[in-house]
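A.B. asks: sequence first, then the predicted structure, then my questions.
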Amino acid sequence: MSSTVNTGHTDLRAFWRDLPREGKWLLSTTAIQLLGRGLTLPFTIIYLHEIKGVSLDLAGTLMAWIAVIGVVATGPGGWATDRFGARVVSVFGSACNMAGLFVLAFAHTVPFFFLAMSLIGISGITWPAFNSLIAAIVSGPARQTYFGISFALVNLGIGVGGLISGAFIDVHRPSTFTTIYVLDALAMLIPIGLLLGPLRHVRTQVEPTQQAAGARTSYLSIVRTPAMKWLLLLTFLGSFVGYGQIEAGFSAYSREIGEVSTRVIGWAFAVNTVVIVVAQMLVLRRIAGHRRTRVLLVMAVVWACAWTLLGSSGLLPASAYAVFAVIAFHFVFGFGETLLQPTIPAITNDLAPDHLRGRFNAISSGAFQAGAVAGPVAAGFLLRHHWNLQYIVVLLVGCAAMAWSALALERRISLQVNGIVPPIKDPGVVGDGAVHSV
């Protein structure tokens, strides 16, 4: 396994200096990798409906199918990560994503669209695998810094990609859509090249310690540990209240209730990207040395303020205030994201024994994907029935539940896992003890 860094520095130059070569390769290419994703992310529904003639209902089903396949794939993906290594699983997932995007670029029939979405869904196993890879390279408090900086770079790549494709594509020229999906597919050559080249020596699979060797290592035994139960609930709620609403509930509420233009919604997403890119390093400096669960508590309050702002846009629809409220929502929401993204992955990987890291990240990914599926469904049901106030109330209750879950999690994890002091190399424990036999 490559060398690791165990530093609490949040100064960017110090962090970069202490980062192992493999970590520098990964981090320096993150924005470029996600540039391709940014080219296509805002326009898939438009591509399917207006270019390929797929009905909106079916297009929505195809988009949801990606998340469904992603949930199903996380279990085998986590096991494979622990058994064969994160590098092998990441190469396989990236290749599936490339194949799916190529199929989507040239498909004309529904079966081929489902094939494309299935392949893209399978590629979701790269998320837990990459988190395991990062945890093998970077240890201690520096993990929190790495996850935060990586998240900012992801948003930078997606944001720039969206700006480029927005200026390039034209619904009257279908070939422009084909081009961006081909470019997104070719962008997968970057992670594949890294994993087969500079990162080929990174090893994530390890033998369990003598104490852990006799314990059950099933997913059920991991989920049953007290700390993991609360962490998964927190992850699910974060996805349900947050990311599961952004492409569905936020846009629908802004258009139907706030009555703002699509251009305003575009500005709001741009503000979100700018906030994350600009604020992430500042946030990392401020949260260093603080309990991660308290950071998540603050994040829940911040998101509650964001949803209250969006809800208020319905008080004066189609007004200057509605425009302000919609844009301000993404400003505040983006700040909350900078608190969430460095903390939950760091807690997950500090909880996980090295030999189970793939499964821990897979379970976390599954909880996130489940929230991403449930969020749009709940939003569609509530807003379709014109339960606008109830929609905002549900999200505020979700934020309160996140705060409660964070405090419950705090009582079940060690100070080391909570980011107070540097963790020992491999505690092999989950919350109050080892992965329990069942």
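C.D. replies: That came through fine.
A.B. asks: only C-alpha atoms from now on, for both contacts and neighbour counts.
C.D. replies: Fine.
A.B. asks: where along this protein do the strands fall?
C.D. replies: 5-6, 138-139 (DSSP state E).
A.B. asks: try this one next to it:
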Amino acid sequence: MRAYLRSLNPQLPREVWILQAGGLVNMFGNGVIGPFLIIYLHNVRGLSLGVAGLVVATGSLAAFASGFVGGALSDRLGPRVVLSGALVVAAVAFALFPLIRETWHAFALNLLVGIATGSFWPSQSTLLSSLAPPERRHAAFAQQRMTMNVGFALGALVAGAIARTAHPGTFTILFLLNAVTFLAFVAVLQFVPSTRHREERREAGRYADVARNRVFVSYVVLNVIFIGAGIAVMSELLPPFAKNAAHVSEPAIGVIWFVFSAGVAIGQLPIVKLVEGKRRLRGLALMGVIWAGAFLGVLAGGAWFTGTQAAVVFGIAVGVFALAECLHGAIYAPLVVDLAEPQLLGRYMAFSSSSWQIGFFVGPAVGGFVLQHQPLALWPAAAAICLLASLYALAIERRIPAHLHRTPHTDSLAGVPGTMPNMTLATDDPLSTNAQPAPHPADEALRIRGGGSPAPGTTRR
């Protein structure tokens, strides 16, 4: 048992742990708000479920647009600068949410949140990728998913104990608490070194260069489907469904979301260990099948039970969903990094983040109106789409380069071909006075094709 627990150590540098600590604090605030945002807009401020879903979707639309700007700025200014700015903007927006009295107030403030969110994810992912060793990036992204879900779980539990739709002032406490966590993350970032790209041999690229990578685009489309029909539906629409269709109380909703996030937090590192050496796209296909079963569980809970009994069924469903989501945390983002070109990592991460924004736009926008008119129809529809996404994952596996089919093993010392060893700490205190960066495989190929000799230590033996 001790050996197994030691094997779960993600083996990451101190800077990554500091970054993850900031994310944990910030996600505590997001957990305070996440399960209750649509409930606040509908049950406290009087917006219909369809309009409340559109408010959330509008934020995702803004995030989609700002994400491309954030990705480009991350490549030019450095991800830490962009991330800090995004956190400050989000803090201001959430602090103003208690002042919502008209529908347009909700749209305007959620647009501001969306602008911040769009720049948050590509900059945060780029910073994490640059700090983690190439062969441990799958563990770094899995650890991120784990720590953020720990924060989200605790936040949801606290919010469930505070929030009461009959007392709007309780939601003011939630929004201000959330704003404080964004500023706390900014403070933590001061202890994380900034990073920069090495681009001496390459011109800065464009988003058009990313779009020409058809394998990557197909992979992003797959994620749009999984996010829109999977995570967005479960995270945004189950709380109002539980509250208004199954008559589940606010504290019980908080407990359900504690189970959801705690499931990811507990299961993430063991599942990372489990998927090492396994085929990535098959893992995502398995995830879609399990999600489909979880959605049918939600359907059963809403159709046959109410109150506490429904909450128990929903808790089981989201627990199963969460464990399957761990496959996404271990597989999706690391493969994005592996498919990316080194000098365009920020832009690749922005494209990747756009899949989340599109999913969180379509899922709540369409699902909110389905929930308003035919609540029980939403869950089998989501299940069917997840099954189709699983088939699509198997179909595009053959387009992924063969050397990227499998998640690397922990004991890999050489790293994974195609990852980002061209990231370096922007510091005047190097770890070694004579260390030299390993050349990227693409750079080496260009050198040889151009008539140059291979760099020392890169020739085959």
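C.D. replies: That came through fine. Bear in mind the structure is a predicted one, so any value in this text is a computation, not a measurement.
A.B. asks: what's the TM-score for these two chains?
C.D. replies: Scored against TM-score structural alignment, normalised by the length of structure 1, the superposed chains reach a TM-score of 0.83; 414 aligned residues with a CA RMSD of 3.2 Å.
A.B. asks: and the strands of structure 1 as CSV, adding mean neighbour count?
C.D. replies: Shown next, in CSV, are these (neighbours: other CA atoms under 10 Å):
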stretch, mean neighbour count
strand 5-6, 20
strand 138-139, 24
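A.B. asks: setting the sequence-adjacent residues aside, check what's closest to residue 380 of structure 1.
C.D. replies: residue 249 (7.0 Å; CA to CA, 6 or more residues apart in numbering).
A.B. asks: next, the contact list for the one you found, please.
C.D. replies: 376, 379, 380, 383 (CA atoms under 8 Å, 6 or more residues apart in numbering).
A.B. asks: next step: these restricted to helices.
C.D. replies: 376, 379, 380, 383 (DSSP state H).
A.B. asks: re the thing from before, so which of the strands of structure 1 is nearest residue 266 of structure 1?
C.D. replies: strand 138-139 (35.7 Å; CA to CA).
A.B. asks: report the two of the ones in helices among the contacts of residue 249 of structure 1 separated the most.
C.D. replies: Largest separation among those by CA to CA: 376 and 383, giving 10.3 Å.
A.B. asks: between the two, which has more neighbouring residues?
C.D. replies: Remark: of residue 376 of structure 1 and residue 383, residue 376 carries more neighbours, 23 against 18, as counted by other CA atoms under 10 Å.
A.B. asks: would you mind finding the match for that one in structure 2?
C.D. replies: Aligning on TM-score structural alignment places residue 376 of structure 1 opposite residue 364 in structure 2.
A.B. asks: quick one, what contacts the residue nearest to its match when sequence neighbours are not counted?
C.D. replies: Distances taken as CA to CA, 6+ apart place residue 53 nearest to residue 364 of structure 2, at 4.9 Å, with adjacent residues excluded. Listed by CA under 8 Å, 6+ apart, the contact set of residue 53 of structure 2 reads 38, 364, 365, 366, 367, 368, 369.
A.B. asks: out of these, which is most surrounded?
C.D. replies: That'd be residue 364 among those, by other CA under 10 Å, with 32 neighbours.
A.B. asks: what's near enough to touch it?
C.D. replies: 53, 54, 56, 57, 232, 233, 236, 237.
A.B. asks: now structure 1: which of these match?
C.D. replies: For these, the contacts that are reproduced in structure 1, applying both residues aligned by TM-score structural alignment, their matches' CA atoms under 8 Å, are 232, 233, 236, 237.
A.B. asks: those residues, buried ones only, as a PyMOL selection?
C.D. replies: In PyMOL syntax, the buried subset of those is picked out as below (16 or more other CA atoms under 10 Å):
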select buried, resi 232+233+236+237
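A.B. asks: restricted to helices, list the kept ones among the contacts of residue 364 of structure 2.
C.D. replies: Using DSSP H, these in helices are residue 232.
A.B. asks: next, count neighbours for residue 190 of structure 2.
C.D. replies: 13.
A.B. asks: distance of it from residue 22 of structure 2?
C.D. replies: 10 Å (CA to CA, to the nearest Å).
A.B. asks: check contacts around residue 313 of structure 1.
C.D. replies: 254, 257, 258, 321, 322, 323, 325, 326.
A.B. asks: and the second one, how many residues sit next to it?
C.D. replies: What that stands for is residue 257 of structure 1. When neighbours are counted by other CA under 10 Å, residue 257 of structure 1 registers 22.
A.B. asks: same thing with residue 172 of structure 1?
C.D. replies: 9.
A.B. asks: for it, which residues are in contact?
C.D. replies: Residue 172 of structure 1 sits in contact with no residue, where contact means CA under 8 Å, 6+ apart.
A.B. asks: same deal with residue 297 of structure 1?
C.D. replies: Here residue 297 of structure 1 is in contact with 402, 403, 406, 407 (criterion: CA under 8 Å, 6+ apart).
A.B. asks: for these, pick the one with the most neighbours.
C.D. replies: The most crowded member of the contacts of residue 297 of structure 1, judged by other CA under 10 Å, is residue 402 (26 neighbours).
A.B. asks: what's that residue aligned with over in structure 2?
C.D. replies: The equivalent of residue 402 of structure 1 in structure 2 is residue 390 (alignment by TM-score structural alignment).
A.B. asks: do you know how far that match is from residue 230 of structure 2?
C.D. replies: 12 Å.
A.B. asks: now compare the contacts of residue 53 of structure 2 and name the two farthest from each other.
C.D. replies: So for these, where distance means CA to CA, the most widely separated pair is 38 and 366, at 14.3 Å.
A.B. asks: one step back: and which of the contacts of residue 313 of structure 1 is nearest residue 111 of structure 1?
C.D. replies: Among the contacts of residue 313 of structure 1, and counting by CA to CA, the member closest to residue 111 of structure 1 is residue 254, at 33.3 Å.
A.B. asks: is it true that residue 235 of structure 2 touches residue 33?
C.D. replies: No - with contact defined as CA atoms under 8 Å, residue 235 of structure 2 does not reach residue 33; the gap is 11.5 Å.
A.B. asks: so these two - more neighbours on which side?
C.D. replies: Neighbours per residue (other CA under 10 Å) separate residue 235 of structure 2 from residue 33, with residue 33 holding more: 26 against 17.
A.B. asks: quick one: map that one onto structure 1.
C.D. replies: Per TM-score structural alignment, residue 33 of structure 2 is aligned with residue 40.
A.B. asks: quick one, helices of the stretch 251-400 of structure 2?
C.D. replies: 280-304, 307-339, 345-373, 378-396 (DSSP state H, counting those that start in this stretch).
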